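In: After the sequence you'll find the predicted model.
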Amino acid sequence: MAQRSGPLAGLLVADFSRILAGPYATMLLADLGAEVVKVESPGGDDTRTWSPPVRDGVSTYYLGVNRNKRSVALDLKDDEDRAAARELARRADVLVENFKPGGLARFGLDYDSVSADNPGIVYASISGFGSGPGGRDLPGYDLMVQAISGLMSLTGAPDGPAYRAGISVFDVMAGLHASIGVLAALHERGATGRGQHVEVNLLSSALSGLVNQSSAFVAGGVVPHRMGNSHPSLFPYEPLPCSDGDLIVTAGNNRQFRRLVEVLGLPELADDPRFAGNEDRTAHRDELRPLLVERLATRSTMEWFRDITAAGVPCGPINTVDQGVEFAASVGLEPVVVVGEGEAAVPSVRHPIRLSRTPADYQRPPPSLDEHGDEIRRWLASPTGNETSTERDA
């Protein structure tokens, strides 16, 4: 198979994952030049059918996490297909899977089996709750983890029901953590020539990702609770109403607060002992909020956004997703890239990492099921190119 360009060029990733966390991780690696072979069941990745919305009959969910990959459909219960899968794992530098812990052992594709034939393999397993006896049998759905981790207890109005986040936030986090783990293991392999097993689970990613909220309990013995849009440790740090809608205002230190009240025409508040320091403002937020709201209500959101931003205080309107993309474009981030050419071209969200010399590239639109199956099977059956990259570099 032709080698791609990029900082991860020359790496072969066998992607046995599906849905979101694993495919997101492997897409990030693929964008950076890794050759990713997406192994699907004959029925395909479930997200192919998760619609609406769709683009040209294909789920946009699937399109969002599968660019720059090749697809081969293999039935692991079939002897010939299973042999091809094992040969792919033998040649790969990285294998990513999110079966239930131990689920690939019956096919000879678990870490112990693969590493016996390919000791340089970096084998990444993503699960919901880890491989221990208490968690290995639990299905790993993001919504479950949002509930079990405590995130939903923090999301919503103080006197209302718990809410899920608007995206599968811990699937994405676990995918990011998996890609970090893979890169760390590859770096270590460069010194030792040996691979290792990288394990990531959604619950651990969730507890790490809850940052100050999980730390409040672990380090401080405080159980956080729902506060709506308020922050437990900062004020103002929430949406505040203007004449035509809400504006996010985030004065994270005393300097920013002073600039905020000056642009609002309330400079005396910066010297009021109730509001002099962050701890004071947080303790007296119920007294400070109406003073700010009264002044903000005199002008529109965008008028205040312009003037408060000019004063050096972070703030922003609450956009819809389309407005968020448009705003990113307006500040020069070029958030949308087109992958592929002609009728096959697919608009996609740009890779979030910018590298000055070896940037991400976007060569292949998300593949149709088994689009590259014949090519990959021929390559796996050939006697050439059998060595892994660690053997090639030796």
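Out: Done, it's in. Numbering: from 1, shown residues only.

In: drop to CA atoms for contacts and neighbour counts, all remaining ones
Out: OK.

In: Work out for me the element residue 281 sits within.
Out: According to DSSP states H and E, residue 281 maps onto helix 278-283.

In: cool, and residue 347?
Out: With DSSP H and E as the test, residue 347 turns up in strand 346-349.

In: I figured residue 59 hits residue 48, correct?
Out: Yes. Using C-alpha atoms under 8 Å, residue 59 is in contact with residue 48, at 5.5 Å.

In: could you pull out the helices for the stretch 201-350 of the chain?
Out: Listed in chain order, the helices of the stretch 201-350 of the chain (DSSP state H, counting those that start in this stretch) span 202-209, 211-220, 254-263, 278-283, 285-296, 301-310, 321-330.

In: any chance of those helices in JSON lines, plus distance to residue 73 and mean neighbour count?
Out: Output for the helices of the stretch 201-350 of the chain, formatted as JSON lines (distance: least, C-alpha to C-alpha, whole Å; neighbours: other C-alpha atoms under 10 Å):
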{"stretch": "helix 202-209", "distance to residue 73": "27", "mean neighbour count": "21"}
{"stretch": "helix 211-220", "distance to residue 73": "39", "mean neighbour count": "14"}
{"stretch": "helix 254-263", "distance to residue 73": "56", "mean neighbour count": "18"}
{"stretch": "helix 278-283", "distance to residue 73": "56", "mean neighbour count": "18"}
{"stretch": "helix 285-296", "distance to residue 73": "58", "mean neighbour count": "15"}
{"stretch": "helix 301-310", "distance to residue 73": "51", "mean neighbour count": "16"}
{"stretch": "helix 321-330", "distance to residue 73": "34", "mean neighbour count": "13"}
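
In: let's bring in a second one:
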Amino acid sequence: MIQPLHDIRVLDLSRVYAAPAGAMTLGDLGADVIRVEPPGGSDSMREWGPFINGESTYYLCANRNKRSITLDLKSVEGKEQFLKLVEKSDVVIENFKTGTMKRLGLDYEELKKRNPKIIYCAVTGFGQTGPLGALPGFDPVVQAMSGLMDVTGQPDGEPTKVGIPIADIITSGYVALSIVAAIRQRDMTGEGQFIDLSLLDVQVASMANVASAYLNTGMISERKGNQHNNVTPYQVFQTGDYPIMICAGNDGLFRKLADAMGHPEWGVDNRFVTNNDRKQHEGELVGLIEAVLATKLSEEWVTILSDAKVPVGRVNTIQQALEQEQIMDREGVEIVEHPAGSIKLLASPLKHSGLNVKTRYAPPTIGQHTEEILEELLGNKEIEDSFTVKNKVI
């Protein structure tokens, strides 16, 4: 089956998560993604544990379906090899600090001289412009600056970051989407372009309903723990053993919830008929629900409420989440062979009737494919001394 990006080549100079994960999605869609790093590597993510047979599990999660080459872009030889690769590529992705590639003489203006159709995606903390443009930006800093932490956590607790690098993760989706859009536009115009993606821009744009409430009404959302600022009941509740999440997001779902819990009278109680009524009497309603939920175990309530078509789910540990039947049935975890041995990866969630997304390459070790790529793309028959790869000189 022909993949949609089978004829696209991507040079991935990026590190950590946002840009590498975006490049990984392009690889999932069939692109030939080539990681480019200096000898010895530059991705600090490889230093972050835990490890499996010496390989960082953090690095593994963002780098499937790529090949790896090492080039010293500060050397004349390395720069020229890179420029030759640019001539044979469609996309360059990097997430160095603003101005780094210009100092190397490898910014978009220089690269498009060698390949006018090149699509160049730069991912930074704060973008190429503005008073913060030159500063480094990490996910937790962006979570703080975007307002996300201010609306996350318990009402009487401190602002709290999300437990995963959410700004990076959301940005990775925009990396892939913006590049696919640029490729489509190039199909129509024949021209490449420069893409300026900022983690802060993305995370602020992702504030969605919270931002809309402030912009249009002046409402400043508060930390509500596992409750919702605008909807109730829409939160975590404790059952007879484990907590569950219930989301009765409209009046109809609330009536279904009340019926399933054996209290249909709640659905016609003047305190609870509409969402506005329920918000005004939230404390009373939550107390009633908690008392009933405590009489049965979580598994029973999940079955009862699911049968009633009320959105509900047990609050799982990561082990329970990955081992639940729904994820296993949809092959959400895969086993691939790697130089370090068999490893487990989260599979791509892309499932199309006409698209076969699969892992062609395990996350590569540093420079694993250098010789292969130079010979394949540049026709190098004699390998030059100036390119050093782990365990070999090429």
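Out: Good, I have the coordinates. Everything numeric here is computed off the predicted structure, so don't read it as measured data.

In: what's the distance between the helix holding residue 281 of structure 1 and the middle of its chain?
Out: 33 Å (C-alpha atoms, centre = their mean, to the nearest Å).

In: Over in structure 2, find the residue span it aligns onto.
Out: Helix 278-283 of structure 1 corresponds to residues 275-280 in structure 2, going by TM-score structural alignment.

In: and for the matching stretch, what are the contacting residues?
Out: 230, 231, 232, 233, 250, 251, 270, 271, 272, 285 (C-alpha atoms under 8 Å, 6 or more residues apart in numbering).

In: quick one on the thing from earlier: the strand holding residue 347 of structure 1: which residues count as buried?
Out: Residues of strand 346-349 of structure 1 classed as buried: 346, 348 (neighbour count, 16 or more other C-alpha atoms under 10 Å).

In: What is the equivalent residue in structure 1 for residue 208 of structure 2?
Out: Using TM-score structural alignment, residue 208 of structure 2 pairs with residue 211 in structure 1.

In: roughly how far apart are its match and residue 218 of structure 1?
Out: When C-alpha to C-alpha, to the nearest Å is the yardstick, residue 211 of structure 1 and residue 218 of structure 1 sit 10 Å from each other.

In: and if you look at residue 140 of structure 1?
Out: Distance of residue 140 of structure 1 to residue 218 of structure 1, given as C-alpha to C-alpha: 24 Å.

In: swap in residue 228 of structure 1?
Out: 22 Å.

In: try residue 118 of structure 1
Out: 40 Å.

In: For burial, what's the neighbour tally of the aligned residue in structure 1 for residue 72 of structure 2?
Out: The alignment partner of residue 72 of structure 2 in structure 1, by TM-score structural alignment, is residue 75. Residue 75 of structure 1: 16 surrounding residues under other C-alpha atoms under 10 Å.

In: Please apply the same query to the one 4 residues further on.
Out: The number of residues packed near residue 79 of structure 1 is 11, by other C-alpha under 10 Å.

In: How about residue 264 of structure 1?
Out: Residues lying near residue 264 of structure 1 (other C-alpha under 10 Å) number 15.

In: Now which residue in structure 2 aligns to it?
Out: In structure 2, the residue matched to residue 264 of structure 1 (TM-score structural alignment) is residue 261.

In: So the nearest residue to residue 206 of structure 1 once chain neighbours are set aside versus residue 149 of structure 1, what's the distance?
Out: Nearest residue to residue 206 of structure 1, sequence neighbours excluded (C-alpha to C-alpha, 6 or more residues apart in numbering): residue 170, at 5.8 Å. Remark: distance between residue 170 of structure 1 and residue 149 of structure 1 (C-alpha to C-alpha) = 10 Å.

In: Looking at the two, which has the bigger crowd around it?
Out: Each of residue 170 of structure 1 and residue 149 has its neighbours counted (other C-alpha under 10 Å); residue 170 has more, 28 against 19.

In: what's the spacing between the more buried one and residue 344 of structure 1?
Out: The spacing between residue 170 of structure 1 and residue 344 of structure 1, counted by C-alpha to C-alpha, is 31 Å.

In: and what of residue 232 of structure 1?
Out: 48 Å.

In: Could you do residue 109 of structure 1 as well?
Out: 34 Å.

In: Reformat the contacts of stretch 275-280 of structure 2 as CSV; add distance to residue 64 of structure 2.
Out: Formatted as CSV, these follow (distance: C-alpha to C-alpha, whole Å):
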residue, distance to residue 64 of structure 2
230, 40
231, 39
232, 41
233, 40
250, 41
251, 44
270, 55
271, 53
272, 50
285, 48
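
In: Neighbour-wise, give me the winner out of the residues you listed.
Out: Among the contacts of stretch 275-280 of structure 2, residue 232 has the most neighbours (other C-alpha under 10 Å), with 27 neighbours.

In: Excluding chain neighbours, give the residue nearest to the counterpart of it in structure 1 in space.
Out: Structural alignment (TM-score structural alignment) places residue 232 of structure 2 against residue 235 in structure 1. Once flanking residues are discounted, residue 235 of structure 1 sits nearest to residue 282: 5.2 Å by C-alpha to C-alpha, 6+ apart.
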